[in-house]
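Student: fold the following.
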Amino acid sequence: MSNPDTTVTLPRPDVIVLDIEGTTSSTWFVHDTLYPYSRERFGTWLREHGDNPDVARARTQIIEEGGLGAHVNVDTLVEQLEEWLDNDEKRTPLKTLQGLIWADGFHRGDLTSHFFPDSIPAIRRWHEEGIDLKIFSSGSVNAQTSWFGNSPEGDLLPMFSGHFDTENAGPKKLSSSYAAIRDVIGVPADGLLFFSDLVEELDGARTDGWGTVGVSREGDQYHDRGVGDHPRISSFDQVVWG
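Tutor: Take a look at the predicted model:
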């Protein structure tokens, strides 16, 4: 494991895939700002947006994954969502509804996304270097596009060419999800570099042959768990190409 206060020299990748929470942005912002915002609106969205195909699909998935009856009422659906939220479970229907609610909040101007100070400069630098940038997050693609489209420095989406979530790729801790992403991208695994703060996700990517970097930021939610034997940084500024 590398010292988080030193530079980490890596082969220049063809593609960088970034996690969001704990990597580019604080998990505490998500838990303290975004989670409560969505919690307050679950019931309204299920009641008033039932004709939205994404909401209808999420409703069906809540019933199936929660083992609920087909004729369950909205209050029971909300209780299941809140249970998953309280347990920080990365359930696809939960993430789908959160993504829709947050997108609306960003559009209304209620929300602005958070980034660590080194994140946006690194994203801009890598884009200017011609590295293909993509996102893999447990947050839905809808949430990702809202997040990067409403940063403190404006719309960052033009710098990204792809977005992956648990619905279009699979669970983030499984190597099969990284294999699926690799197949879509069409680049050999040794040309892919994944950044995350969670060792289980890094292990999944490495099992498929990807390069990995563990992001360990002082004070963030999973800092004390470490990143195993993956190259370790506390700032994107520490990454150099060799």
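Student: contacts, neighbours, all on C-alpha from now
Tutor: Noted.
Student: how close does the spatially most central residue of the chain sit to residue 101?
Tutor: Taking Cα atoms, centre = their mean, the centroid of the chain lies closest to residue 137, which sits 2.2 Å from it. Using Cα to Cα, to the nearest Å, residue 137 is found at 17 Å from residue 101.
Student: kindly list the longest helix within the chain.
Tutor: Longest helix in the chain, counting residues (DSSP state H): helix 92-108.
Student: before we go on, could you also do this sequence so I can check it against the first one:
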Amino acid sequence: MKTTLSSQNLFTTTNTTNEYKEVTSTSRSNFKSCIHDKKCDTNNECIKGVCFEGKCRCRCSPFAHCIKNEDCLGRNLCSNKCISENGTSVNCHFKESCALGSQCLQGVCVGIGRYVRDAYEAISCNIENAEIDCQGYGSKSECTIELGVCIRHKNASEIGRNASNECQGGISATYGFPSCISYDDKPIKCGAKGNMQQCSRGSFCGLYKMAQTPSFKVLLLDIEGTTTSISFVKDVLFPYAYDNVEVFLDENFHRDDVKKVIHGLVILSQKEAANDTDIKTPAEDEISQKCREDLVHNVRVWIKKDKKLTALKELQGIMWKDAYESGKVKSHIYPDVLPVLEKVHSVNIPIYIYSSGSVQAQKLLYQYTSFGDVTRLLSGYFDTNIGPKVESSSYTKIASEIGKPAGEILFLTDVDKEAFAAKSAGLQSKILLRDGNAPISEEAKTTFETIDNFEKIL
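Tutor: Have a look, this model is predicted:
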């Protein structure tokens, strides 16, 4: 049975005997015995022959209070943790599992939260509405995005030498002045030689970095070639729709959502057949086998020709939904994407998606990624219903829908024509150069900043 701590005392340094009474009485026999982690269930950790829950599998993330795993950023897990004086953490179920001076706290999201260089350690303490005792490696203060770092020099002889932290709350940072952080939550200059008398007890004089938000106020993202490999869509999603469209329509034509899509495909086929001899005009009876056969033919032609047609995208979206939910397909996003989206989201910058794929398909792609559900970070979605991606009017409409000036929106894409269209509408644009993306024009190279990693936008 786990003890419950309030958010007010979550990171305090003192604990009464009563706070640990229930935890210390927990018998080790309640837990599975083990020799190493592989003997434990998934995500559990073997400590001193006992499997404890909540093995940490996360990137650099701050401490935060949590009740369930969904309260934690990224792949962090909500679990009891030993929070030690040097900023490290291990799993625990009772105080005795922790090193001397550490606490066993319930409901704590713990990431690595620690950046180590030759001369100093910098430990993230970016949490809201709670205090963390940074004595020994920083000062005691309420941590905010602006003051989300405790700095400790690894050697007292290095006091006064500039140190910086690259693992803190906020988006990016600019170098400040040698400082310590005071009890009143303000940085205090401590001089080039490190005036320790100006620092809180246990703190060393290091270089404080003020958090800095990016120039854009809204982030608008393309999918293929930007957040997701083109090969995933080309080699996984499109072939799935091509191979399974006949069986899918035969088995599901009676569904209301599929009937609606079939009607849209019939109208689209009649329109496209006038200009494309490869397209068949389907039978008028939309529930007939002949109509479905004609539509299967047309859908496969459009997929081969990589057509960006709304009715086609809606059909693919429904088919992919079934594939995602059944576990047949897991979507791909580049590993550099999620950490940046989490940082952008943490400073209340809304993130939108604009893709030729239907809104439904977009939601599914970000819900069923190999990194888990990413839709929690997204504020909205746009597809070709708002307009073609190569027309500036589409981006003007998006800015109007979002309610922000076009100049405050950053659009990321891998297609130069889309970047030019967004620029014409007044948006900021950058082009992603990733392996497998199509080459861009020389004009685009001189007009836009090109990046190969999402970190470059911060």
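Student: which part of structure 2 matches the helix or strand following the longest helix of structure 1?
Tutor: Later in the chain than helix 92-108 of structure 1, the nearest helix or strand by DSSP states H and E is helix 119-128. Counting by TM-score structural alignment, helix 119-128 of structure 1 lines up with residues 337-346 of structure 2.
Student: and that stretch, how far from structure 1 on average?
Tutor: Stretch 337-346 of structure 2, aligned to structure 1 and superposed, deviates on average by 1.2 Å (mean Cα distance after the TM-score superposition for structure 1).
Student: in that stretch, what counts as buried?
Tutor: 338-346 (16 or more other Cα atoms under 10 Å).
Student: nearest to residue 441 of structure 2 among those residues?
Tutor: residue 340 (27.3 Å; Cα to Cα).
Student: so what's the residue count around the aligned partner of residue 306 of structure 2 in structure 1?
Tutor: Using TM-score structural alignment, the equivalent of residue 306 of structure 2 in structure 1 is residue 88. Here the number of neighbours of residue 88 of structure 1 (other Cα atoms under 10 Å) works out to 11.
Student: now residue 88 of structure 1: which helix or strand?
Tutor: Judged by DSSP H and E, residue 88 of structure 1 forms part of no helix or strand.
Student: follow-up on the earlier one: tell me which two in the buried residues of stretch 337-346 of structure 2 are the farthest apart.
Tutor: Using Cα to Cα, the buried residues of stretch 337-346 of structure 2 span at most 12.1 Å, a distance reached by 338 and 346.
Student: which SS state does the residue sitting furthest away from the middle of structure 1 fall under?
Tutor: Residue farthest from the centre of structure 1, counting by Cα atoms, centre = their mean, is residue 71 at 32.3 Å. Secondary structure, DSSP: H, G, I helix; E, B strand; the rest coil: residue 71 of structure 1 is coil.
Student: just the helices from structure 1, written as ranges.
Tutor: Secondary structure of structure 1 (DSSP H): helices located at 27-29, 35-39, 42-48, 53-66, 74-86, 92-108, 119-128, 141-149, 175-185, 199-207.
Student: so the third one matches what in structure 2?
Tutor: Equivalent residues of helix 42-48 of structure 1 are located at 245-251 in structure 2, counting by TM-score structural alignment.
Student: quick one: buried residues of the matching stretch?
Tutor: So, applying 16+ other Cα under 10 Å, buried residues of stretch 245-251 of structure 2: 245-246, 248-249.
Student: tell me roughly how far it lies from structure 1 on average.
Tutor: Mean for stretch 245-251 of structure 2 is 2.6 Å (mean Cα distance after the TM-score superposition for structure 1).
Student: hang on, the earlier thing: which secondary structure elements does the longest helix of structure 1 contact?
Tutor: Where contact means 3 or more Cα pairs under 8 Å, 6 or more residues apart in numbering; DSSP states H and E, helix 92-108 of structure 1 is packed against helix 35-39, helix 42-48, helix 53-66, helix 74-86, helix 141-149.
Student: ok, average deviation of the shortest one from structure 2?
Tutor: For helix 35-39 of structure 1, the mean deviation from structure 2 after alignment is 1.1 Å (mean Cα distance after the TM-score superposition for structure 1).
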